[in-house]
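A.B. asks: below is the structure, and that's it, no one-letter string:
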């Protein structure tokens, strides 16, 4: 049942991206073009998403499990560090250069857009590089903990 629910949610999200035009990088780049022919429609899509998600998160904070019975795991950290800021800057730069973020890129790739396939390939390569670097960082942290004199 959880997999079917996840599929339905993903399908609904993808349809929403298509209907709103957010799978079209020109629409996103039009939103980011403040000095040119600015398209505010992305702001309305974001506002609609926040208006829908805010009550859902409010309810989720008061529950221990989802309607499907899975444990609810919401982030608890409010720490803003260099990794968070750096990741946000990289995400924003990629979004601004390509006009895609991960969800719309997958929808556009599924629709056969060659630029989206290139973006998804680059995204997967970035994820692989992060996984290698993160594993290396954790190994170095573990090694430094075990080599500290006590």
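C.D. replies: Arrived safely. This is a predicted model, so every value here is computed, not measured.
A.B. asks: C-alpha only now, for contacts and for neighbours.
C.D. replies: OK.
A.B. asks: and the strand or helix carrying residue 86, what's buried?
C.D. replies: Using DSSP states H and E, residue 86 maps to helix 82-98. Buried residues in helix 82-98, counted by 16 or more other Cα atoms under 10 Å: 95, 96, 98.
A.B. asks: before we move on, what about stretch 2-15?
C.D. replies: Buried residues in stretch 2-15, defined by neighbour count with 16+ other Cα under 10 Å: residue 14.
A.B. asks: try this one side by side with the last:
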């Protein structure tokens, strides 16, 4: 129960941060990606804030006896670049540039603009289902 409450609070905080930062507005995201046009630096500040928070977290985590809300840290163990990873990152970037949304802001946008965000979320879920179906559930 404690993990569920922590996850809920974290999700609400994440969604609120995305909404306050304007990341649920596809036009703002596309404006950031339009470096030769009417460039909007807002996303750079949002990403910069996230990088600062994570840099601090990565420095603090090794000094902690353990995490506050679970039994152990769950840190990434893989560091290899595979064609699947590179292809997925490229596909993600193309989709992000076209739609102006990625999964987190897309789900948060369901609260603000349900109709247009729902189209994105349904397409995202369909893409995830296609990958699961074609590669099996081990991915």
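C.D. replies: Nice, I can see it. Remember, predicted model here, so these are calculated numbers, not experimental data.
A.B. asks: average offset between the helix holding residue 86 of the first structure and the second structure?
C.D. replies: Taking mean Cα distance after the TM-score superposition for the first structure, the mean distance separating helix 82-98 of the first structure from the aligned residues in the second structure is 0.3 Å.
A.B. asks: which residue ranges of the first structure form helices?
C.D. replies: 2-20, 25-32, 41-60, 82-98, 102-110, 114-147 (DSSP state H).
A.B. asks: to residue 68 of the first structure, which of those helices lies closest?
C.D. replies: Among the helices of the first structure, helix 2-20 comes nearest to residue 68 of the first structure, with 6.5 Å by Cα to Cα.
A.B. asks: outside of the closest one itself, list whatever touches it.
C.D. replies: Defining contact as Cα atoms under 8 Å, 6 or more residues apart in numbering, one finds that helix 2-20 of the first structure is touched by 23, 45, 68, 103, 104, 107.
A.B. asks: and those, which are buried?
C.D. replies: Neighbour-count burial within the contacts of helix 2-20 of the first structure applies to 23, 45, 103, 104, 107; the criterion is 16+ other Cα under 10 Å.
A.B. asks: go ahead and confirm the first one touches residue 107.
C.D. replies: Read it as residue 23 of the first structure. Yes - counting by Cα atoms under 8 Å, residue 107 is a contact partner of residue 23 of the first structure at 6.4 Å.
A.B. asks: hmm, which two among the buried ones among the contacts of helix 2-20 of the first structure are most spread apart?
C.D. replies: 45 and 107 (16.3 Å).
A.B. asks: count the residues that sit near residue 21 of the first structure.
C.D. replies: Neighbour count of residue 21 of the first structure, defined by other Cα atoms under 10 Å: 17.
A.B. asks: okay then, goodbye and thanks.
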